[in-house]
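# One predicted model, sequence on top.
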Amino acid sequence: MSLVAESSAAEPGTAGPQPWYKAIHGPVFWPSAVIIAGFVLFAVIAPDTANETITNVQTFIVEKVGWYYTIIVSLFVVFSLWVGLGHYGDIKLSPQDEEAEFGLGSWFAMLFAAGMGIGLVFWGVAEPLNHFANPKPSLGVDAESNAARFAGEGGVDATGGPVSNVDIAEQSMVQTFLHWGIHPWAIYVVVGLAVAYMVHRKGKSISIRWVLQPLLGDKVKGPIGDAVDIAAIVGTLFGVATSLGFGVTQVASGLSFLEIVDEPTDLLLVILIGAITLVAIVSVVTGVKRGIKYLSNTNMVIAALIMLFVLFTGPTLYLLRDFVENIGLYLQNLLQLSFDTTANEGPSGASWQGSWAMFYWGWWISWAPFVGVFIARISRGRTIREFVAGVLLVPTALSFLWFTVFGGSGIFRELFGGGGLVTLNEDGDPTVATEGSLFTVLDGLPGGTIVIGITIILIVLFFVTSSDSGSLVVDMLASGGDPEPPTWSRVFWASMEGLVAIALLLAGGLAALQMMAIVIALPFSVVMLAMCVSTLKELRQERAIMLRIQRRQQREEITEHVSQNLIEEGLVEPNGGDGSKATAKTSR
């Protein structure tokens, strides 16, 4: 994903060349930098303590406010559908009644690019397979029965204790669809719509604070607005760093799979993050927007080709049937799953919730400013109804296809093939090599080794474009909404993204990445709730104005119509040549 097009709207008084230290908005830039740099130092100097601290905070959030994450994400879905399907849907995201800036096909492609990244490549096989190996506690599969499912050679048996493996496979895909379906995109609708309305409709600069102006008034120009932008910057940077951490662990796993390196080590991960971040910084310094756009389009083409390769060289008929079936099961279980907090499953339910649902809701919320700004920028001229329908439906459908092809291939191999993706660890519990499961699936297909190499390149390209775009969005927020932030600042934020990814990996690896996503999203979730209220207030006011104008026009049209009828019937005199109004005839 790359923010290759930028808004020209800016607040008055920000134009003109400035010294490097004045090109940023100090009250936002420096607190954000101190918070992030402080975390990096803490994690590097005392990784064990940092990991313990993150774990304690994450445990508190999951146990005490996990229900809050569940309900607000569902509320975001309701909000998105309400504004999209209701009478606000006719409002255009532009100052005038102008045509959409991008054609429908290009817009759909860029929407998919906004959601297509390292996360889908990393979790495409791994998530459904993890759910299949260790079912959700509510399914009632005890540890002994679960281990027995994988004790044989070459896949699993047809049944697995209280429920069949077929039922578990279906639940695995539905649960994955929940995490990557309309819920994350509803989160992006909340931020994207709020930003698009204030930027395109009201002419504000690209800054999160302005979306709260209808609610807070001029207070957004002071410390409250600064705090909002700081929360957005910290959340975005940690969200991007989480994705970068996932990506680099998968690259290391791929290199190990191809026997280019030995087992991945912390040193290797640090070297990879440093090298790829350096490439991203070069991209930032050169500022070749067309090059970044080209890389983003290349990402999409490569990802599509890999998906088609797996679809047509793998169990094609099974995957096509599974795709249709998965969508039906998702729609059937959507309401129940949306409010599922595993309340009756005890500690195991809370642990599962923190590892999966809470992690995803936190990750999406932390990514919301980044993706929201992007989809807001490309949606100028769209109606709110078009915006909501496009953002919710198109990326969701394509994500469902992606997970069916990759995750379905992994599950098919376990059910009907040679197995090998799920193994038993030293304690006899089923486990999945999360970072390497994609490569194992690809290796089982014709020409898989070549495709693995291409996939590693794809992950690196996603790393570069995500880092470049993320640093641009963060820099715009830290520069008071300037659409052309200084290059040195973009270099700084790109470097910080790499450092945070390194710090999180050293502080606890993938577990720390997941936990930090849950923690960092909490403050920005409050901002998002305020966004919903602020956006509804602004839309309601605009709707009221539109209704008054329509009523006035209707009255004028009715008056004109009635007057014309009276003139035709001879009951009033027509307008005089001097422009005087029609007058009623008097009897003589």
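Arrived safely.
# C-alpha only now, for contacts and for neighbours.
Noted.
# All the helices of the stretch 51-200 of the chain, in order from the start?
Per DSSP state H, counting those that start in this stretch, the stretch 51-200 of the chain carries helices over the ranges 104-115, 118-133, 143-148, 165-180, 182-196.
# Check it against this one:
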Amino acid sequence: MKVNALLISALFVSSCIALWGVVDPHGLGSVSSRIVTIQFESRGWFIMLEASALLLLAIYLAVSKYGSIRIGPEGSEPEFSTTAWIAMLFAAGMGVGLLFFGVSEPLTHFSVIRDFSSDPEAARLAMFVTYLNWGFHAWAIYGVVALIVAYFAFRRERSLLLSAPLLDVYGEKAWTRGLAWLFDFLSVVAIAVGLAGSLAMGVFQIQTGLAGVLGIPNSPYLTATIFAAMCVAFLIPLRRDLGEGMSKLSNLAMAIAIGLLVFLLVAGPTSFMMNSIVSGFGRYVYNVIPAGFSTTEFFDQSISTWFQDWTLNYMIWWLAWSPFVGIFIARISRGRTIREFLAGVIIAPTLFSIFWFGVLGGVGFFDVLDGSGHLLEVNEMSLDATTFALLQQFPLKFITQIATITAAFLFVVTSVVSAGFTLAMIGTGGDENPSPSVRTIWGMVLGALGLAMILVNDVSLVRSIIALSAIAFVFIVPILVVCLLKSLSKEVAK
């Protein structure tokens, strides 16, 4: 094991956060919530500006003369097939979140917007906001950060670290080394805390589903059992080869999710859902760029709070996950051109997300507009239960609920495996294949942080903790972008 100051410091700070969360979970959540609210009120405009700028930058790089540059030496070939590559990046980036929020988020937005609009118009706007939160902006943040890491690692033959661009462009000076160390340290903390939050949300949803399917109490004992099973499940593949463990698990999770999606589309109000998807996609594509610059400056406090709790929180959440997802995507993307890379990372997952929310959210809106409205009632009581309440309205409800629980479990496991792998790479100075012992240590730290988030037992507070860990990246990512553009312009000039 390669031990250095970064590894020791990152493990120490991550462990302290985990200990704070275990000893005083609500204290950790409330402090994070207050700090994040202050940041959103003062810098919300900058967060939206940055997210939109990264999307525009990704479009420019894909269609420009830089698009044909290969990520790696000329003639290098991708390590993974396109299908396996997309499945792994998707499972690492958003998998469990889609299962958790697929029905609940559109209905939550609908509950707010209907106070200012008719129900059909509120449904259309709610779906648009959901697409905005999970679509091109999110994957552009991931894609640009991943491209920066991959380009400098494989084209410039630097390490798979966020510090590599700074050191490559500005040289090994005292100030660059200090700033580079800070970049890597903050990326470790953001990855660990952000992943732990998703682990907690996965446990929340799985325990709600199991309690309903098995007819047992939703008790702390059930939570502990699920959490223990999950820890065992992600520690085993952390000790195995990346392609052997992560690839197979992510492919299985994606297959279950796609099967569930097709079943709901066929068994549900197909025409209603397809009309919603087609019109919603057109509305989203037409308005996505202007909407990315929204800040709700002229709205009342309730709308501003809703905007901060959802859209702003998501943009900072994607920034929190960008070091983890970016480094992991970079690791599996050697040999692709910049154009192919950005198209695969941004377009394919966005289209799947739109289809996913169009189907699950479409069923929810159909129930509100033409049904009993039961799903809206369930959603107002518990976000964890909404997806399962939807599945109970369909045939084969036992099978589909078990499939959803299994997919959620696998998505959490693949996220922890990829995060543990990434943290081990950073902690060992960018080693592409860190030792199983280092990966296992980080898996244990992630488990402890996940336990702290579970003890907080409040999704909104968990999201605030994640957002707090990412605030620094609002300022770090623009510096990395400058490094990429400088290096690309020099390469083309030569």
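On my side now, so go ahead. Being a predicted model, the structure only gives us computed values, none of them experimental.
# Superposed, how do the two chains score by TM?
A TM-score of 0.94 describes the superposed chains when it is computed by TM-score structural alignment, normalised by the length of structure 2; 493 aligned residues with a CA RMSD of 2.1 Å.
# if we can go back for a sec, tell me which of the helices of the stretch 51-200 of structure 1 is the most buried.
helix 182-196 (a mean of 27; mean count of other CA atoms under 10 Å).
# so that helix matches what in structure 2?
Aligning helix 182-196 of structure 1 against structure 2 (TM-score structural alignment) gives residues 136-150.
# Give me the residues contacting the matching stretch.
Stretch 136-150 of structure 2 is contacted from outside by 51-52, 54-55, 58, 71, 160-162, 164-165, 292, 315, 318-319, 321-323, 325-331, 333-334, 338, 341-342, 345-347, 349-350, 477, 480-481, 484, using CA atoms under 8 Å, 6 or more residues apart in numbering.
# How about stretch 434-452 of structure 1?
122-127, 130, 249-250, 253-254, 257-258, 306, 310, 313-314, 406, 409-410, 421.
# Next: stretch 273-289 of structure 1.
4, 244, 248, 292, 460, 463-465, 467-468, 487-488, 490-491, 494-495, 498, 501-502.
# Same check on stretch 90-105 of structure 1?
Contacts of stretch 90-105 of structure 1 (CA under 8 Å, 6+ apart): 196-197, 200-203, 378-385.
# Mark which of those residues are buried, thanks.
196-197, 200-201, 203, 378-385 (16 or more other CA atoms under 10 Å).
# Can you pick out the most distant pair from these?
Gly203 and Arg385 (20.5 Å; CA to CA).
# To what extent is Gly86 of structure 1 buried, counted in neighbours?
Neighbour count for Gly86 of structure 1, taken as other CA atoms under 10 Å: 12.
# Tell me the counterpart of it in structure 2.
With TM-score structural alignment as the criterion, Gly86 of structure 1 matches Ser64.
# Please apply the same query to Leu337 of structure 1.
In structure 2, Leu337 of structure 1 lands on Ala291 (TM-score structural alignment).
# Distance check, that match against Trp45 of structure 2.
12 Å (CA to CA, to the nearest Å).
# For the helices of the stretch 51-200 of structure 1, give me JSON lines that also has distance to Ser32 of structure 1.
Below are the helices of the stretch 51-200 of structure 1 laid out as JSON lines (distance: least, CA to CA, whole Å):
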{"stretch": "helix 104-115", "distance to Ser32 of structure 1": "25"}
{"stretch": "helix 118-133", "distance to Ser32 of structure 1": "25"}
{"stretch": "helix 143-148", "distance to Ser32 of structure 1": "45"}
{"stretch": "helix 165-180", "distance to Ser32 of structure 1": "29"}
{"stretch": "helix 182-196", "distance to Ser32 of structure 1": "20"}
